[in-house]
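J.: Next comes the sequence, and after it the predicted model I'd like to discuss.
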Amino acid sequence: MQDSTSTNREAEWQVRKDLAAAYRLVAHFGWDDLVFTHLSARVPGPEHHFLINPYGLLFQEITASSLVKVDREGQIVQSGSLHRVNPAGFTIHSAIHMGREDAGAVMHLHAADGTAVSAHRDGLLPLSQTAMLCLDHISYHEYEGVALDLSERERLIRDLGSKQMMILRNHGVLTAGKTVAEAFTYLYFLMKACEIQVRAQSCGPTHMPSAAAIETTRQQSAELGMASKLTWPALLRLLEANGHVYAI
């Protein structure tokens, strides 16, 4: 029979592998921003620790063992080869992890299409089925400058509320999920919706669906996060097929 320490160690290693995979997937889809932006995950156990990328590695370089473990105050508990985390990333991610008990993973990007939509006056529009599936899950947070002021955490938590996606105005996008797989699935839908909107608006006048169709799709989006049960194993196979070695 395994003791609790061994069980916790195995659970943490699984989260590390999943989070490292998510970093590689962000790079695969072209959503990374050099060494900036962050994905994080809560470490199983009572210590209120979470994992985040070391400041200085490209997303395509992240491995399970290179992730840095920090506490809720941003103090490093355990590090890999690099011993620094981005303080702005800590502000944003610690806010969500501290404020939402169900937020096992948090993902934040500066990808061009998401940032473009964040700067659009009307935010995300119901221009596609993908966007309509996202609308009921989205909140907005106004830009306050580079996130170095810890007092912004309470406003981030307030603005996210119970939603799983947030558009950070003039900044980027953020998703939260119970697991890495769920948070990444929300992220994929949100980024795809933003990409479609940017392309559609570049073509000229757009066609808006009926209010009834928007409402029907909103109701159908309730279990959007459940798609991760299908998408995540397929995404891991994609990484394997492309020769990514991240589970080390």
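T.: Happy to help now that I have it.

J.: For the rest of this, base every contact and every neighbour count on C-alpha atoms.
T.: OK.

J.: Secondary structure of residue 176: a helix, I assume?
T.: No - if the criterion is DSSP: H, G, I helix; E, B strand; the rest coil, then residue 176 is strand and not within a helix.

J.: Quick check: it touching residue 101?
T.: No - counting by CA atoms under 8 Å, no contact exists between residue 176 and residue 101, whose distance comes to 10.7 Å.

J.: In three-state terms, label residue 77 for me.
T.: Residue 77 carries the three-state label strand when classified by three-state DSSP.

J.: residue boundaries of the helices in this structure?
T.: Ranges of helices in the chain, per DSSP state H, are 4-28, 87-99, 112-119, 129-134, 152-160, 180-202, 211-220, 228-241.

J.: counting contacts, what elements does the last one pack onto?
T.: Based on contacts counted as 3 or more CA pairs under 8 Å, 6 or more residues apart in numbering; DSSP states H and E, the elements that helix 228-241 packs against are helix 4-28, helix 180-202.

J.: Counting neighbours, what do you get for residue 217?
T.: Other residues within reach of residue 217, judged by other CA atoms under 10 Å, total 20.

J.: More neighbours: residue 176 and residue 101, which one.
T.: Between residue 176 and residue 101, counting by other CA under 10 Å, residue 176 is the more crowded of the two (32 against 10).

J.: And the nearest residue to that one once chain neighbours are set aside, how close does it get to residue 18?
T.: Once its chain neighbours are removed from consideration, residue 176 has its nearest residue in residue 106; the separation is 4.5 Å (CA to CA, 6 or more residues apart in numbering). Taken as CA to CA, to the nearest Å, the spacing of residue 106 relative to residue 18 amounts to 13 Å.

J.: structure B:
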Amino acid sequence: MKQAATAAPTTTSDDEWQARCDLAACYRLAWHYRFTDLIYTHITARVPGEEGHFLINPYGLSWDEITASSLVKIDVDGNKVDDSPYPANPAGFTIHSAIHRISHDAAWIMHTHTRAGVAVSTLNEGLLPLNQIALQFHNRISYHNYEGIALDLGERERLVASLGDNPVLVLRNHGLLTTGTSAASMFNTMFYMERACEIQVATLSMGQPLRAVPDNVVDHVAKQYEGSMGEDDDVALEWAAHLRLLDRIAPDYHD
């Protein structure tokens, strides 16, 4: 049975508290599925009803330590706008702020440095259409060339231009980024993008000739995913299953 979430503090709106609980859940799930990079990289969420304010992880905490109340509220430049005792990492927010500022649909953004994701980001062709999971991303991935550690605010416009209208951005020689209108959609996209990268790394490591999927089948399966597969109800069911997992292994995420 799903455990009831801790009530919102009197100084926090119900909508913000729900966003905090969902974002804390994303961090705990990312830790569980080994998507983390110690204390680095970020998952961020726009604060509902507050223009230009976002929630981000408290810099220095491991992702399995993050709770709804420990998340830090920041502005578009990465400056704290609440009285949190925890620091934020403004430099790390460059990538997120670029997309949050421009795209209203990208209310949720997740960036990872996983082994498989970074490995695929170093390949000229990026993610290959070699298996069913990868095919759901056909024509849904953008690529951005590596420019160094994301400290240059001038890169923000180029990041947004690279992403375009796709939900996935492969940062070449760097890692993966997914966006979504909700925590569920963002996390679902990252979960399967990461799985596709893991399968590709395993496939290429075998050193055997590759069996390509014919182009017409690639297009067909991609359209199938756009139609009957991956609907909002399916994503909601997956998200509910993720939250039940957390209620069993880390129920304090919504504290």
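T.: Received it, and whenever you're ready, just let me know what you need. Bear in mind the structure is a predicted one, so any value in this text is a computation, not a measurement.

J.: thinking again about what came up before, out of the helices and strands packed on helix 228-241 of structure 1, which one sits most buried?
T.: Comparing those on average neighbours per residue, with mean count of other CA atoms under 10 Å, the densest one is helix 180-202 at a mean of 21.

J.: packing partners for that helix?
T.: Secondary-structure packing of helix 180-202 of structure 1 (3+ CA pairs under 8 Å, 6+ apart): helix 4-28, strand 105-109, helix 112-119, helix 129-134, strand 165-168, strand 172-177, helix 228-241.

J.: so that helix corresponds to what in structure 2?
T.: Following TM-score structural alignment, the aligned partner range for helix 180-202 of structure 1 in structure 2 is 183-205.

J.: and the matching stretch, how far from structure 1 on average?
T.: Here stretch 183-205 of structure 2 is compared with structure 1 after superposition; its mean distance to the aligned residues, by mean CA distance after the TM-score superposition for structure 1, is 0.5 Å.

J.: got it, and stretch 241-248 of structure 2?
T.: The superposed stretch 241-248 of structure 2 is, by mean CA distance after the TM-score superposition for structure 1, a mean 0.8 Å from where its aligned residues fall in structure 1.

J.: Give the aligned range of that stretch in structure 1.
T.: Stretch 241-248 of structure 2 lines up with residues 234-241 of structure 1 when matched by TM-score structural alignment.

J.: which residues touch the residue nearest in space to the middle of structure 2?
T.: Most central residue of structure 2, judged by C-alpha distance to the mean C-alpha position with CA atoms, centre = their mean, is residue 110 at 2.3 Å. Taking CA atoms under 8 Å, 6 or more residues apart in numbering as the criterion, residue 110 of structure 2 is in contact with 42-44, 177-179, 186-187, 190.

J.: if I look at whatever residue of structure 1 lines up with it, how far off is residue 42 of structure 1?
T.: Matched by TM-score structural alignment, residue 110 of structure 2 corresponds to residue 107 in structure 1. Counting by CA to CA, the gap between residue 107 of structure 1 and residue 42 of structure 1 amounts to 12 Å.

J.: now swap in residue 62 of structure 1 and tell me
T.: 17 Å.

J.: So which of those two has more stuff around it?
T.: Between residue 62 of structure 1 and residue 42, counted using other CA under 10 Å, residue 42 has the larger neighbour count: 28 against 23.

J.: In structure 2, what residue corresponds to the more buried one?
T.: Using TM-score structural alignment, residue 42 of structure 1 pairs with residue 46 in structure 2.

J.: That match is in contact with residue 105, isn't it?
T.: No - in terms of CA under 8 Å, residue 46 of structure 2 does not count as a neighbour of residue 105; the distance is 10.2 Å.

J.: Quick check, residue 22 of structure 1 in contact with residue 184.
T.: Yes - applying CA under 8 Å as the test, residue 22 of structure 1 and residue 184 come out as touching, 6.9 Å apart.

J.: out of everything not next to it in sequence, what's closest to residue 34 of structure 1?
T.: Take residue 34 of structure 1 and drop its neighbours on the chain: the residue closest to it by CA to CA, 6+ apart is residue 58, 5.8 Å away.

J.: what do you get for residue 100 of structure 1?
T.: In space, not counting the residues next to it along the chain, residue 100 of structure 1 is nearest to residue 157; the distance is 7.7 Å by CA to CA, 6+ apart.

J.: Structure 2: which residue goes with the one you found?
T.: Taking TM-score structural alignment for the superposition, residue 157 of structure 1 sits opposite residue 160 in structure 2.

J.: any idea how far its match is from residue 177 of structure 2?
T.: 12 Å.

J.: Check residue 238 of structure 2 too.
T.: Per CA to CA, residue 238 of structure 2 is found 20 Å from residue 177 of structure 2.

J.: who's more crowded, the two?
T.: Neighbours per residue, other CA under 10 Å: of residue 238 of structure 2 and residue 177, the larger number sits with residue 177, 27 against 16.

J.: For residue 159 of structure 2, see how far away that one is.
T.: For residue 177 of structure 2, the distance to residue 159 of structure 2 equals 11 Å [CA to CA].

J.: Next up, the contacts around residue 34 of structure 2.
T.: Residues in contact with residue 34 of structure 2 (CA under 8 Å, 6+ apart) are residue 114.

J.: Quick one: map it onto structure 1.
T.: Structural alignment places residue 34 of structure 2 opposite residue 30 in structure 1 (criterion: TM-score structural alignment).

J.: do the same with residue 126 of structure 2
T.: Using TM-score structural alignment as the criterion, the counterpart of residue 126 of structure 2 in structure 1 is residue 123.

J.: can you check residue 76 of structure 2 too?
T.: Matched by TM-score structural alignment, residue 76 of structure 2 corresponds to residue 72 in structure 1.

J.: Excluding chain neighbours, what is closest to its match?
T.: Nearest residue to residue 72 of structure 1, sequence neighbours excluded (CA to CA, 6+ apart): residue 94, at 6.0 Å.
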